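> quick one, fold the following:
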Amino acid sequence: MKDTQALERTHAASPEAEEPTSPERPQAAPPKARVLGGAESWRMVVLCGLFLTSAFFVQTVGHGRPVPLEKALAQFPQVIGPWQGGADEVLPENIVRVLGVDDYVSRYYSGPNGSVHFYASYFATTWGGKSYHSPRNCMPGSGWDVTKLEVVPLSVANPHPHTVQVSRMLMQKGAEHEVVLYWYQGRGRIMATEYAERVYRVVDSLIHRRSEGAFVRIIVPVHGREIDAAMGTAVVFAQHIIPLINDFLPQ
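As a prediction, the model looks like this:
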């Protein structure tokens, strides 16, 4: 939580007589502002130019057709490890229109350490005004404060052992706390942040003419002060579902 204590500092300035400049002690020249070297400046110009040109090319020439799911997200397994799923939550139609999703699943799972809320949405294309809604903006808008946000590694065993990066948030609303894991999955990638997804969206649109993908979010409530336990539950659940989501996404 932010410390709200403010420190006030008063600076008193008093005029002082200027010392004469002697020939033996010349005045030092004021420090010059650092200017990027030629190589650094050109590197920045080239990188910005390449990205803007790529984005313009994608928008004007085309970014591929929408790519449907292999199967509907409503078919996502009800049993995941030790967790048993409940009934799917149906979002109001106006909310679905605002989100712009082509498919989604929202479901609570019950397990030995409490409940887990699983939400995944799919976009057949993320161009043409359709895009993900970041939980960095949506959840604070519903009254939750982000007290911690970081990108963390996550080990996944299937289909082969490898490590991915996901975003982890600790949320608070009054006395309530929640742990949130989220990421973007599609086109053979797992991207932890919105910024990484946007960069790869341009790259994949140019190379593969595809921009489809899924947004995945896991929420685990914190009981008492057991934040580490909630973190552990979220991590294990994520390790189970990442390979399962791949079965639904286009190859």
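
> could you use CA atoms for every contact and neighbour count after this?
Noted.

> now do the buried residues in the helix or strand where residue 137 lies.
Following DSSP states H and E, one finds residue 137 within helix 135-141. Burial within helix 135-141, assessed by neighbour count using 16 or more other Cα atoms under 10 Å, is assigned to residue 135.

> now do it: everything it contacts.
Contacting residues not belonging to helix 135-141 are listed as 145, 146 [Cα atoms under 8 Å, 6 or more residues apart in numbering].

> ok now it, how far from the chain's centre?
11 Å (Cα atoms, centre = their mean, to the nearest Å).

> surely residue 230 meets residue 222?
Yes: contact status for residue 230 versus residue 222: in contact at 5.7 Å, counting by Cα atoms under 8 Å.

> which residues are in contact with both of those two?
With Cα under 8 Å, 6+ apart as the test, residue 230 and residue 222 both reach 178, 179.

> neighbour-wise, which of these two wins?
Ranked by neighbour count (other Cα atoms under 10 Å), residue 230 and residue 222 place residue 230 first, with 23 against 20.

> wait, a helix at the more buried one?
Yes: under DSSP: H, G, I helix; E, B strand; the rest coil, residue 230 falls within a helix.

> tell me, how many residues neighbour residue 181?
Neighbours of residue 181 under the rule other Cα under 10 Å: 26.

> here is the second sequence; please produce its structure so I can put it next to the first one:
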Amino acid sequence: MISRKSFLASVIMLLTTIALVGLVFARPEPAVVQTGLERLPLNLAGYHAIEDRFPEEVTRELNADISIYRHYRADAGTPLSLYVGYYGTAKGGRTGHNPYACLPGAGWAIVDTRTVMIPHSNQTTADKVNYVQARRDGLNTVMLHWYQTSGTKVLSTGVGQNIERIRGRLLRNRNDGAFVQLSMQVPDDQVTNAAAKLQQFAGNVLEQLPKYWPVER
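Below is the predicted model of the structure:
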């Protein structure tokens, strides 16, 4: 039998939760008042980028507030592609895009997936991101991807991002976020080298993104 004290504690917790949820949804959703991601440097870590855009049907499917799609190249090397899809609070702060579903749907067989640590430039901290290798017709897509919330919070899972989004909405009335993806397409004998290049470049992207994060009010 539940004691009177435990029952009262449960009721108080339930009422507090309801009050907090009500407070969140009673507040007006902030709107993006200043973008900035489009000013992410075209010249970065010895690479120079050219802008690109997805076909209209892909853009509609991604449904981002701000999309950055670029191909960075160093000298005559294989280019690496960067995609940043930003979703403001009004759109729930995240995408439905999932490489683990999208790659097989496009005919790519995923052969390796794990998390890797990307050190910051100060070498004292690091962020956990996802690594994926997928293969099709003798060609490999080597990819790093992660979620970013509040500009500086880097998360490897959608669950982690959801927790941060809830915290952000409660504490700052803001739960915007982005999906970030870096990728290269290479033959079998260049997979290891491509993974190393992506990890090095990812450190620079992680350092730069907070500087250009959109402003919401």
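
> so where is the helix holding residue 137 of the first structure in the second structure?
In the comparison with the second structure, helix 135-141 of the first structure aligns to the range 99-105 (TM-score structural alignment).

> report the mean deviation for that stretch after fitting onto the first structure.
Compared with the first structure after fitting, stretch 99-105 of the second structure has a mean deviation of 1.8 Å; criterion: mean Cα distance after the TM-score superposition for the first structure.

> for the residue nearest to the spatial centre of the first structure, what are its contacts?
For the first structure, residue 193 is the residue whose C-alpha lies nearest the centre (Cα atoms, centre = their mean; 2.8 Å). Counting by Cα under 8 Å, 6+ apart, residue 193 of the first structure touches 166, 167, 183, 184.

> mind putting these in a markdown table, secondary structure and neighbour count included?
Compiled in a markdown table, the contacts of residue 193 of the first structure are given as follows (DSSP: H, G, I helix; E, B strand; the rest coil; neighbours: other Cα atoms under 10 Å):
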| residue | secondary structure | neighbour count |
| --- | --- | --- |
| 166 | strand | 21 |
| 167 | strand | 20 |
| 183 | strand | 23 |
| 184 | strand | 23 |
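
> same check for those residues, but in the second structure.
Shared with the second structure under both residues aligned by TM-score structural alignment, their matches' Cα atoms under 8 Å, the contacts from the contacts of residue 193 of the first structure are 183, 184.

> from the contacts of residue 193 of the first structure, which two are the most distant?
167 and 184 (9.6 Å; Cα to Cα).

> which residue lines up with the residue nearest to the centre of the first structure in the second structure?
The equivalent of residue 193 of the first structure in the second structure is residue 157 (alignment by TM-score structural alignment).

> what's the match for residue 135 of the second structure in the first structure?
When the first structure is aligned by TM-score structural alignment, residue 135 of the second structure is paired with residue 172.

> quick one: the helix or strand that contains that match to the second structure mean distance?
Per DSSP H and E: residue 172 of the first structure is located in strand 162-173. Between strand 162-173 of the first structure and the corresponding residues of the second structure, superposition yields a mean separation of 0.8 Å, by mean Cα distance after the TM-score superposition for the first structure.

> do the same with stretch 196-207 of the first structure
Looks like 1.7 Å for stretch 196-207 of the first structure (mean Cα distance after the TM-score superposition for the first structure).

> the second structure: strands as residue ranges?
32-34, 43-44, 47-51, 66-73, 80-87, 109-119, 126-136, 139-149, 153-155, 177-187, 215-216 (DSSP state E).

> and residue 44 of the second structure, what pairs with it in the first structure?
Using TM-score structural alignment, residue 44 of the second structure lines up with residue 80 in the first structure.

> not counting residues beside it along the chain, what's closest to its match?
residue 240 (6.9 Å; Cα to Cα, 6 or more residues apart in numbering).
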